[in-house]
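# here is a sequence together with a model predicted from it:
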Amino acid sequence: MHQQRIIYDDTTVRRFIIASVLFGIVGMAVGALAASQLAWWQANLGIPYTTYSRLRPLHTNAVIFAFVGNMMFAGIYYSTQRLLKTRMASDLLSKIHFWGWQLIIVAAAISLPLGFTTSKEYAELEWPIDVAIAVIWVVFAINFFWTLAKRHEKNLYVAIWFYIATIVTVAVLHIVNSLALPLSGMKSYSVFAGVQDALVQWWYGHNAVAFFLTTPILGIMYYFLPKAAERPVYSYRLSIIHFWALVFIYIWAGPHHLLYTALPDWAQSLGMIFSVMLWAPSWGGMLNGLLTLKGAWYKLREDPVLKFLIAGVTFYGMATFEGPLLSIKSVSALAHYTDWIVGHVHSGALGWNGFMAAGMFYWLVPRLYGTKLHSPKAADAHFWLGTVGILLYMVSMWISGVTQGLMWQAANPDGTLLYPNFVETLLAIRPMYIVRFVGGSMYLVGFIMMAWNLWKTARAGKAVDGETTVVVEPPTPVAEPVPAKAPTPGWVQVVTGRPLVFAIAILTVTMFLGWAKPVRAVVLMGAIIALGEFAWIVTRRDREAGRPSWFGLIEGKPLAFTVLTLIAILIGGVAELLPTIMLKQAVPAHGQAQEPYSPLELQGRDLYVREGCYTCHSQMIRPFVAETQRYGDVSRAEEFIYDYPFQWGSKRTGPDLHRLGGKYPNLWHYTHMMDPRATSPGSNMPPYPWLAEQRIVVKDAPKKLALMQRLGVPYSNADVDSAEARQKTQAEGITADLAAQGVQVAWDSEMVAIISYLQRLGRGPQDLPAPPEKAPAPPDRLPAATIASEEGR
């Protein structure tokens, strides 16, 4: 035996920390600007690139992938090397990973304000950037698993389990959800449409939160919290249960974002059931973190690191209680599309991710620079400023969300809507938007204080790379074979072990829940419980007999561990997605066949996506009396079969638009886009005057129809050949109508295209020019009944 000195690659860790802090400030500053725009519409600044609808996806991507992403990589690189007692396998791959990820972030920061977006929540980036993400993620995965292969520790610690789950699952989610056909260098269409696209998107969207914002941070918690507390993890057995239950259950919960939509009832119910089940493993992980401090609570008074870490874990517990609560159908009926969801998301983002990042940074930076934290008092001030900021944010959004939900549903004694004007709701919650802006700004100020504190700490020391010494055994000399019974290989024990057999049986039965009717589902749930009980009895007897546990067998076998993790997350994905994507069960035959968009309407739809209208408006009327009174007939699944991608939305800052077509004349739409407050007094919608000046690319129309043909939309070759002519004919009908009322606009202006799309919503294509209508009253003298309806944001 001989000793080997290992010097860790902490340069990469320092780089990721610097990037995380800088991009965190940028992302939160953009978030504060977006929050101010909801309270004061003038903050949109009157230019295309700074509207709320373009900045909101920039904010979410910057916080998720730039801030938390870089923080996550810093924690993984630091802890992995120390848990495996080896340097990262390749310095070159580490550099490619770091610089590649930063280039992706810069590409996102440029492309999103320019309007290049897919409109898919947390996946707005266009196809070239998606390809780059996949490539860099593979680089990261190769480096990580190569490091596992050359480790000097046999068994894998808890944090490594969560890192493996993150790498595998994010790859699957990103690839499936990003499948698209490119139209040009920065424009593509999802291969999924309507209901199928909605289910795939929220299977991705919810699990992006689960496996990008939760599982890697749990791994970081399991490493850094015991380090900071100088205590072992409270319960190793609880961590095993926490991991496998969380990984398996989480993947099923996505449909709870689509309750009361056109998604099939079975998928909605399945999402709700598994979301409620998430309470158990989530709180198991939270308690494991909190109880790790058992016997060391006194340290909280003087250690800002522990304050941030424990508060972060507490916010995790709050968010994972609120999430299942919001997934219950009766609660979702009130909360969905409201600011309550915004408050829930930010309690996790600011409290869980933000505070865990701060705690990790305050612990790491002094060690990475061989010095002490510059100012513990400033860190303590940051903690309280951030905590108060989060509470102001959460409480204001809770109040705002409940107010919205109740006002939307409020009715007079005769059954009519008490608040028929959507803007009335907006005016009622404006004070809460101001409080939200104040709370978010306080959090941002605290984060800037942390950046200053870390910078001063680094300046006081110098970069130091950690190191360790490991004992390496020399190669065993080849000896003469001795006839003996060969021991059973470990992988055979893993594959044939009875616990694995039970696990596969349970997973198989669970998968059939996706197709089961309510009675059969109850029977299957009973079978799952019985199998679980039987497995527990068998496992207990095996333990008493001295046999190794199933988990003990795979704990030191990364390949087996990774494969089983992959199986666990694929079960839920296959059970949910196959019935709707492969079998098309989500789109029943109902009524008259749907007609594809006309060429001009398709152009307008792309402008609707470019301008980010989906960030404030939904296109999904739910089966509630108040919604049908306010908007029209309930939305049906087959109405969206040609929507690539879907536009159901996730937040109503403005009214639902699914039945908007034909409700108002073209002049109303023109006036509304030029000056929203002329038609909707009190609206906080930004004006879009550039739409009247900018021109569509006329020659793109046949290209778009041809691509839609490849996606399965029933355009004929004649439709493609005549696309430009049809486009001009329909546009000239709209311009003639506007000209008759004193408004001159070019037929190929973007304004005309987006009006054509808005007039199409909820009815068939409007290719032919409509007969001249009687000129309505000027915008400043529109009838009060019109102004008091659902228009405006």
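Everything's here; your move. Keep in mind that this is a model prediction, so the values were computed, not measured. Numbering: from 1, shown residues only.
# alpha carbons only for contacts and neighbour counts from here, please
Fine.
# buried set for stretch 437-455?
By 16 or more other Cα atoms under 10 Å, the buried positions in stretch 437-455 come out as 437-451, 453-454.
# correction: the previous question concerned stretch 667-676.
Those would be 667, 668, 669, 670, 671, 672, 673, 674, 675, 676, for stretch 667-676 by 16+ other Cα under 10 Å.
# in helices, which of these appear?
Per DSSP state H, helices hold the following members of the buried residues of stretch 667-676: 667, 668, 669, 670, 671, 672, 673, 674, 676.
# specify which member of the residues you listed is nearest to residue 333.
residue 676 (28.7 Å; Cα to Cα).
# and the helices in the stretch 301-450 of the chain?
Along the stretch 301-450 of the chain, counting by DSSP state H, counting those that start in this stretch, helices occupy 304-326, 329-335, 339-346, 355-368, 376-409, 422-460.
# take a look at this one as well, against the first:
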Amino acid sequence: MSARSVRAKWVEDGSSLPIFIILIAGLLWALFAAHPTGVPAGSYPTLEMHGYIMMGAFLVGIIMLVGVCSNGTPKINLAEYEDKVIKYGVLATTFWGIVGMLVGVIIACQLTWPRIFYFDSMPWLNFGRMRPLHTSAVIFAFGGNALIATSFYVVQRTCRTRLAGGLWAWFVFWGYQLFIVLAATGYLTGITQSKEYAEPEWYVDIWLTIVWVAYLMVFMGTLYKRKEPHIYVANWFYLAFIVTVAILHIVNNLSLPTGMFEAKSYSLFSGVQDAMTQWWYGHNAVGFFLTAGFLAIMYYFIPKRADRPIWSYKLSIVHFWAVIFIYIWAGPHHLHFTALPQWTQTLGMVFSIMLWMPSWGGMINGLMTLQGAWDKLRTDPVLRMLVVSVAFYGMATFEGPLMSIRYVNALSHYTEWTIGHVHSGALGWNGFVTFGALYCLVPWLWKKKELYSLKLVEWHFWLATIGIVFYITAMWVAGIMEGLMWRAYTDLGFLEYAFIETVSAKHISYIVRALGGTLFLLGTFVMAFNIFMTIKGRGLAEPIDGDEPLAKRPVLPVSEPQLGGAAQ
């Protein structure tokens, strides 16, 4: 095929040409970044390593895109769902989950046995660099891939239409993997902004912004061309997560780089304004990335697995709007007893307490969806995992407002109690609901009658549950003990305990925490094996679970969009 014909086909496809332009522009920038000039030796880290990584990624992307388009417009069967990219997302979620949790166990061991797990000659493997790698791998790699994969699945089924945008969905997937690699390698080599949950430097932030805009475009485009008149509530939560995270990411990462090809930048904010912006971002990364997005998973997969409609659709609407309005204001509770103005701290505390009711409304809605199907919890470990995740959501959303109260925060601030709180939500809520979604998606996507082994799901459930209990109880005990020791005074008014005594007192709790994390990681390995064996098994000739090709489904008239409908 001639170059002119290829160009014509790219224009006709509508997605190939803009993706090609982005890849070419990225490649040219990476070429210069890989060969920096005028950078003094021993100064800030250069872009050389990341330049070569991006060069390789963009070259592979260009070659693949040209290969796909060289035989004409990519062949897209509009009568079928776009499920291949979701399959890749499921596999990426599983892989990054193991990586992130393995790093978590390593740093737990570093805190517990520093003489054994401190590597003097390998600074990139020590706690200061591994800790942000763990948090980002679990939140953005494991959680982010889960959200992208499930959102692509749910929006197609509930809208009864194929993903919009052609190859843009693939650009989102592979572009997001590149972001993960750039962020992770940056952490280990010291290329970081040192802002919690926002460590990647300016050029990685720009790349993520491009990918995220493409993600929003694909999701909105699919909603726009839906054949189902109603927009199911899960899609509202997904959309809120995508839009709000975009705003948070852009504002918090506004910065000035020291040079076009230097891996160093300075935030546009400073002092207390920088702290407030950072925790407006940090808290709402939890609120919209780890809460709103995963509530969308809950609102689709629990009704689907239980074969029951949402208990109260009206309550889900109230839940949505209350969470969207209140959550965005609660960030200042992270800055109690700091230079932040008192009225701002109080505002954050009040809105945090207000969050309790809508959060528990969502929990009740998720649990009561099993009304008439409670017996399934005995026989279906996947549904049990999904339901237990909702219980952990309720626990975390009670504990969070409690800890935001200034007088409680005086005890909990800077202690291990906060770590226990975070992991009751991250492991129990985000982890379990993701595992449940993966266990649902694998048979549905690969057309299997069932998982390879429900017994292995039982093992996973109990390993993970026991691991969580060990982890969070150890951190609760350590945190409360630590807080009480810090505020203990002698009769003469001196501190009763030296700081090192509080550290020594936590050693047993650290051992229990490492054990709990190891059990949780073992459960994830069991899940990975189960998923592998399920995929490896023989497939079915016919679609299952009512997932007929689009051509065989009834086409419904499109009316004005409204928040309604039922899980598909």
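Arrived safely, thanks for sending. What you are looking at is a predicted structure, and each value in this text was computed from that prediction instead of being measured.
# care to give me the TM-score?
With the length set by TM-score structural alignment, normalised by the length of the second structure, the two chains reach a TM-score of 0.82; 478 aligned residues with a Cα RMSD of 1.8 Å.
# let's have the helices of the stretch 301-450 of the first structure in JSON lines, adding distance to residue 123 of the first structure.
Below are the helices of the stretch 301-450 of the first structure laid out as JSON lines (distance: least, Cα to Cα, whole Å):
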{"stretch": "helix 304-326", "distance to residue 123 of the first structure": "21"}
{"stretch": "helix 329-335", "distance to residue 123 of the first structure": "23"}
{"stretch": "helix 339-346", "distance to residue 123 of the first structure": "16"}
{"stretch": "helix 355-368", "distance to residue 123 of the first structure": "23"}
{"stretch": "helix 376-409", "distance to residue 123 of the first structure": "24"}
{"stretch": "helix 422-460", "distance to residue 123 of the first structure": "24"}
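# not counting its neighbours along the chain, what's nearest residue 375 of the first structure?
residue 453 (6.5 Å; Cα to Cα, 6 or more residues apart in numbering).
# ignore what I typed, I meant residue 451 of the first structure.
Ranked by Cα to Cα, 6+ apart and with sequence neighbours excluded, the top spatial neighbour of residue 451 of the first structure is residue 21, at 6.5 Å.
# what's near enough to touch residue 245 of the second structure?
With contact taken as Cα atoms under 8 Å, 6 or more residues apart in numbering, residue 245 of the second structure is in contact with 284, 285, 288, 289.
# contacting residues around whatever residue of the first structure lines up with the last one?
Pointing back at residue 289 of the second structure there. Taking TM-score structural alignment, residue 289 of the second structure has residue 212 as its aligned residue in the first structure. Contact analysis of residue 212 of the first structure by Cα under 8 Å, 6+ apart lists 69, 166, 170.
# whichever residue in the second structure pairs up with residue 109 of the first structure: neighbour count?
If you follow residue 109 of the first structure across to the second structure using TM-score structural alignment, you land on residue 184. By other Cα atoms under 10 Å, 23 other residues sit near residue 184 of the second structure.
# same deal with the one 4 residues further on?
Taking other Cα under 10 Å as the criterion, the count of residues near residue 188 of the second structure is 19.
# repeat for residue 555 of the second structure
For residue 555 of the second structure, the neighbour count with other Cα under 10 Å is 12.
# ditto for residue 627 of the first structure
18.
# the second structure: which residue goes with that one?
With TM-score structural alignment as the criterion, residue 627 of the first structure has no equivalent in the second structure.
# check which residues of the helix or strand where residue 627 of the first structure lies are buried.
Using DSSP states H and E, residue 627 of the first structure maps to helix 625-630. By neighbour count on 16+ other Cα under 10 Å, the buried set for helix 625-630 of the first structure is 625, 626, 627, 630.
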